[in-house]
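*Asks:* Using only what follows, build the 3D model:
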Amino acid sequence: MGIFKIEGGIRLKGEITPQGAKNEALQILCAVLLTPEKVTINNIPDIIDINKLLTLLENLGVKIQKNAPGSYSFQADDVNVGYLETEGFKKEGGSLRGSIMIVGPLLARFGKGYIPKPGGDKIGRRRLDTHFEGFINLGAKFRYNREDHFYGVEAPKGLKGANMLLDEASVTGTANIVMAAVLAKGKTTVYNAACEPYLQQLCKMLNSMGAKITGVGSNLLTIEGVESLGGCEHRILPDMIEIGSWIGLAAMTKSEITIKDVSWDNLGVIPNTFRKLGITLERRGDDIYIPSHVDGYEIKTDIDGSILTVADAPWPGFTPDLLSIVLVVATQAKGDVLIHQKMFESRLFFVDKLIDMGAKIMLCDPHRAVVMGHDFQSQLKATTMSSPDIRAGISLLIAALSAKGTSTIQNIEQIDRGYERIDERLRAIGANIVRVE
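*Replies:* Coordinates of the predicted model:
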């Protein structure tokens, strides 16, 4: 297990290009199981979670060819469905939450799909009911082995279209149901569907393969089932979470940074949320330019003068994956902000590490924290800390880069799960960060 040694308090400068979106890649890679024809995907991030999924697909019998960095071709013309019932699969599938999305494509194409209880970040309860209720609505039979936490759905006679209202707008749940429904007989309607850009990307890719999905971008999807899907070529969007991370990094370190090729039209409320914290962002073509905030940044209040609240919500609301970044950025702002993490009850528990560094944060309950900004009058202090999950990990890294002295971050595999070669890329814009194995 490696660690990062970080010398903080250094201003950075230069350009940084976001990686391909992790959350889109997890969906898109599972979709290659829907066709025996070749699918080429570009801009795949080289991160631990994605590489785990690539290994899982390969063990299922998918032929994978690397064309160039970030570009792969896939052909699932000889899938070994029997692998799903092996001990090796139980171990591999259980180590990656995104593996849940292989179930929909396998169920649609082969009539059965199994998955062990998936892992991932320990950020609170993450239910799978939406996925399996959707499959049951399409005619699948569900079973669950409580002894080894193994889920299964089977539909040997195929799936049939259905009308369904999802109990929550789950992104992975919607993706799984859509991938199952594209090969079902008849029409499926999915109301209260997630509509994130990455889900839109999945629907556009499936349509290019021959699926018939309408309502893309809305919370009501209509899917006309087809007999089969063909191959395609697809490019993954830049990662909006990484883009938000670099915005926060620039502000906290008073650095002048340009974030390249961000796909502005798919960022939603992210830029304006950071502007509410007082951060200056300029749109230059498809880039984001952040000037050096030498005089700091001031949190705006609501129209009536009350404290600003930043809360997560399903798209087009603010993504929960960036609340940790907003929280750490607020520690050096002028003014106060209430962070309300509605979706996960354990995601704010990393704030004790920021408090140890000198941040003024009051944790009200598992879902809410009030941050009282220092306005750079008191610099955060370097410390030794451990990364509990991907997003908390990058937040602590940003804090360390702004802090006085040398910090150590342990358990950096959590950061590597979601951020590609982060130490190399940060060094390229002037950061003093060293990876020690």
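*Asks:* switch to C-alpha atoms for all contacts and neighbour counts from now on
*Replies:* Will do.
*Asks:* which of the residues in the host helix or strand of Tyr144 are buried?
*Replies:* Assigned by DSSP states H and E, Tyr144 belongs to strand 141-145. For strand 141-145, the buried set under the neighbour-count rule, 16 or more other CA atoms under 10 Å, comprises Phe142.
*Asks:* for that strand, packing partners?
*Replies:* Taking 3 or more CA pairs under 8 Å, 6 or more residues apart in numbering; DSSP states H and E as the contact definition, the neighbouring helices and strands of strand 141-145 are strand 150-154.
*Asks:* these two touch, right, Tyr72 and Asn42?
*Replies:* Yes. When contacts are counted by CA atoms under 8 Å, Tyr72 is listed as touching Asn42 (6.6 Å).
*Asks:* With adjacent residues omitted, what lies nearest to Ile415?
*Replies:* Beyond its immediate neighbours in the sequence, the residue positioned closest to Ile415 (CA to CA, 6 or more residues apart in numbering) is Ile390, lying 4.9 Å away.
*Asks:* quick one, helices of this protein?
*Replies:* Counting by DSSP state H, the chain forms helices over residues 22-31, 48-59, 87-94, 103-110, 129-137, 171-181, 197-208, 240-252, 270-276, 323-330, 351-356, 390-402, 413-416, 422-427, given from the N-terminal end onward.
*Asks:* ok and the second one relative to helix 87-94, angle-wise?
*Replies:* Angular relation of helix 48-59 and helix 87-94 on a 0 to 180 degree scale: 150 degrees, by axes from the mean of the first three to the mean of the last three CA atoms, to 10 degrees.
*Asks:* do the fourth one as well
*Replies:* On the basis of the same axes, to 10 degrees, helix 103-110 is oriented at 130 degrees to helix 87-94.
*Asks:* same thing with the fifth one?
*Replies:* Angle of helix 129-137 versus helix 87-94, following the same axes, to 10 degrees, is 120 degrees.
*Asks:* what's in contact with helix 129-137?
*Replies:* Outside helix 129-137, the residues within contact range by CA atoms under 8 Å, 6 or more residues apart in numbering are 104, 142, 153, 162-164, 166-168, 170, 172-174, 176-177, 180.
*Asks:* residue ranges of the strands in the stretch 251-400 of the chain, please?
*Replies:* 256-259, 282-284, 287-290, 308-311, 336-340, 361-365, 368-372, 384-386 (DSSP state E, counting those that start in this stretch).
*Asks:* how about this one, so we can line them up?
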Amino acid sequence: MASFKITGGNRLHGEIEPQGAKNEALQILSATLLTEEPVTIHKVPNIRDVNKLIDLLKLMGVDVEKLGPESYRFTAKNVELSILETEEYKTMASSLRGSIMVLGPLLARFGKGKIPKPGGDKIGRRRLDTHFIGFQKLGAKFEYHAGDEFFHIDASDLKGTYILMDEASVTGTANIVMAAVLAKGQTTIYNAACEPYVQQLCRMLNSMGADIQGIGSNLLTINGVTALHGTEHQLLPDMIEIGSFIGMAAMTKSSLKIKNARVDQLGLIPDVFRKLGIQMEIIDDDILIPAQNNYEIETFIDGSIMTVADAIWPGFTPDLLSIVLVVATQAKGTVLIHQKMFESRLFFVDKLIDMGAQIILCDPHRATVIGLDRKQALRGIRMSSPDIRAGVSLLIAALSAEGVSIIDHVEQIDRGYQNIDDRLRALGADITRID
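*Replies:* Below you'll find the model as predicted:
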């Protein structure tokens, strides 16, 4: 177990470049299983979840070559399905929620697959029904064995069909798309997720020879092909990291430049932070956040309290609500944070309250934040990281607080943010990793 020791109160300065997108990487790396030809991927983030998936692909027989610090070549020519029966596979796959993403490619290319119940963040129920309902509609048959907690799937005869998804799940859409690209006939997916990462996956699959139409919309049409070939692909910058750095700059009164942010792919993220009173300037593809001693939350036109809620794309991503919440603790004004998609993601606010924040947890989905307007600094405490996003929110709070904070279980943060302590030290943060 590792911890961070943070002495807060330092202003940060300089430039930082976001890592490749974690959520895109888990889909793109899994898609390399769809062909026996080499697939080269650039901007692969060096984070625990992605590294675990790379190790899982290696275990399955994929040849992985590291071409540079952020570039890999994957060749899935000699995939060995017998590995799926081993205890090592069960252990590795069950420790990573992203392991569910290998299922679609396995079913499409090999006609069968199995996966243990995946792990991941403890942020409430994250059901997998959408994935399996989609596979079933394509003709797959599956069983769940409660004894060994394995999903067993037979997909020897996948056929295109019409699928109306019960929810616009990002991973569900990606998994069903990967299963459908090699199915016989045409598949139509309505109520599909259309996040930039799903768009990236579809474009990469098309570059491999797939026929996917409607990219960027919630209606995808996929004409199955017999085989896919190799390609080269670069991941987008991680929009969650970008939002985290915007919030970090505001909370620590810092001037930061976020380089190569792909602003055209950020959707509502800049606008939501502007509603909190955070100034920013877009210069080409960089975001400059100037040092601000104070920032004020907007109200709605009728004067009522601002509400920030998550929604499916192009709505505001749920992964940044924790960041918005912590940033609001030092703003002038009040905001209601409404986390609609996960019922346990706001429970970390008890740590912020212990630090001196004024927050009312209304229920598992809603929290009202009364900003302190810098009149009282947060104070350093010892706390634990419950999940990736809450962990970084607590890290931001600690960087702005008076005194010393200790954050335990930072392996959670490492799952989504590469070398975060080294990168923050380069900006002037006083942060030390304690093993």
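*Asks:* hang on, the earlier thing: next, the mean deviation of the strand holding Tyr144 of structure 1 compared to structure 2.
*Replies:* Average distance, strand 141-145 of structure 1 versus aligned residues of structure 2 after superposition (mean CA distance after the TM-score superposition for structure 1): 0.6 Å.
*Asks:* What's the match for Ala330 of structure 1 in structure 2?
*Replies:* With TM-score structural alignment defining the correspondence, Ala330 of structure 1 maps onto Ala328 in structure 2.
*Asks:* and that match, how many neighbours does it have?
*Replies:* By other CA atoms under 10 Å, 32 other residues sit near Ala328 of structure 2.
*Asks:* what's near enough to touch Asp387 of structure 2?
*Replies:* Applying CA under 8 Å, 6+ apart, the residues near Asp387 of structure 2 are Asp121, Lys122, Ile123, Gln412, Ile413.
*Asks:* any idea what it aligns with in structure 1?
*Replies:* If you follow Asp387 of structure 2 across to structure 1 using TM-score structural alignment, you land on Asp389.
*Asks:* and that match, how far is that from Ser170 of structure 1?
*Replies:* When CA to CA, to the nearest Å is the yardstick, Asp389 of structure 1 and Ser170 of structure 1 sit 20 Å from each other.
*Asks:* One more: His234 of structure 1?
*Replies:* 23 Å.
*Asks:* what number of residues lie near Thr86 of structure 1?
*Replies:* The local packing count at Thr86 of structure 1 equals 9, with neighbours defined by other CA under 10 Å.
*Asks:* Please disregard the earlier target; I meant Ile279 of structure 1.
*Replies:* Other residues within reach of Ile279 of structure 1, judged by other CA under 10 Å, total 25.
*Asks:* right, and it touches Tyr297 too?
*Replies:* Yes. Ile279 of structure 1 is within contact range of Tyr297, at 5.8 Å (criterion: CA under 8 Å).
*Asks:* list residues touching both of the two?
*Replies:* Shared contacts of Ile279 of structure 1 and Tyr297 (CA under 8 Å, 6+ apart): Ala251.
*Asks:* for the aligned partner of Gly14 of structure 2 in structure 1, what are its contacts?
*Replies:* Under the alignment defined by TM-score structural alignment, Gly14 of structure 2 corresponds to Gly14 in structure 1. Neighbour list for Gly14 of structure 1: Glu256, Ile257, Thr258, Ala428, Ile429 [criterion: CA under 8 Å, 6+ apart].
*Asks:* what about Gly14 of structure 1, distance to Lys276 of structure 1?
*Replies:* Relative to Lys276 of structure 1, Gly14 of structure 1 is positioned 24 Å away (CA to CA).
*Asks:* what's the answer for Asp389 of structure 1, then?
*Replies:* With the distance defined as CA to CA, Asp389 of structure 1 ends up 26 Å from Lys276 of structure 1.
*Asks:* need the contact list for the alignment partner in structure 1 of Val349 of structure 2.
*Replies:* For Val349 of structure 2, the aligned residue in structure 1 is Val351 (criterion: TM-score structural alignment). For Val351 of structure 1, the contact set (CA under 8 Å, 6+ apart) comprises Ile361, Leu363.
*Asks:* again, only using 6 Å
*Replies:* Val351 of structure 1 makes no contacts at all, as judged by CA atoms under 6 Å, 6 or more residues apart in numbering.
*Asks:* shouldn't Ile407 of structure 2 be in contact with Met383?
*Replies:* Yes. Taking CA atoms under 6 Å as the definition, Ile407 of structure 2 is a contact partner of Met383 at 5.0 Å.
*Asks:* Need the nearest residue in space to Met362 of structure 1, chain neighbours excluded.
*Replies:* By the measure of CA to CA, 6+ apart, the closest residue to Met362 of structure 1 outside its immediate chain neighbours is Val370, 5.1 Å from it.
*Asks:* before we move on, what about Val225 of structure 2?
*Replies:* With sequence-adjacent residues excluded and distances taken as CA to CA, 6+ apart, Val225 of structure 2 is closest to Leu182, at 5.2 Å.
*Asks:* Tally up the residues packed near that neighbour, please.
*Replies:* Under the neighbour criterion other CA under 10 Å, Leu182 of structure 2 is assigned a count of 25.
*Asks:* can you check the one 3 residues further on too?
*Replies:* The burial metric for Gly185 of structure 2, expressed as a neighbour count using other CA under 10 Å, is 15.
*Asks:* And it, what's its match in structure 1?
*Replies:* In structure 1, the position corresponding to Gly185 of structure 2 is occupied by Gly186, as judged by TM-score structural alignment.
*Asks:* OK, contacts around the residue nearest to its match when sequence neighbours are not counted?
*Replies:* Once flanking residues are discounted, Gly186 of structure 1 sits nearest to Gly161: 4.8 Å by CA to CA, 6+ apart. The contact partners of Gly161 of structure 1, by CA under 6 Å, 6+ apart, come to Leu138, Ala184, Lys185, Gly186, Lys187, Thr188.
*Asks:* if you set the cut-off to 10 Å instead, what comes out?
*Replies:* By CA atoms under 10 Å, 6 or more residues apart in numbering, Gly161 of structure 1 lies in contact with 137-139, 180-189, 223-225.
*Asks:* What's the match for Ile429 of structure 1 in structure 2?
*Replies:* Following TM-score structural alignment, the counterpart assigned to Ile429 of structure 1 within structure 2 is Leu427.
*Asks:* what sits against its match?
*Replies:* Asn10, Arg11, Leu12, His13, Gly14, Glu15, Ile16, Ser254, Leu256, Asp421.
*Asks:* hmm, 6 Å instead?
*Replies:* If you count contacts by CA under 6 Å, 6+ apart, then Leu427 of structure 2 has Leu12, His13, Gly14 around it.
*Asks:* follow-up on the earlier one: distance from the chain centre to the strand holding Tyr144 of structure 1, please.
*Replies:* Relative to its chain's centre, strand 141-145 of structure 1 lies at 28 Å (CA atoms, centre = their mean, to the nearest Å).
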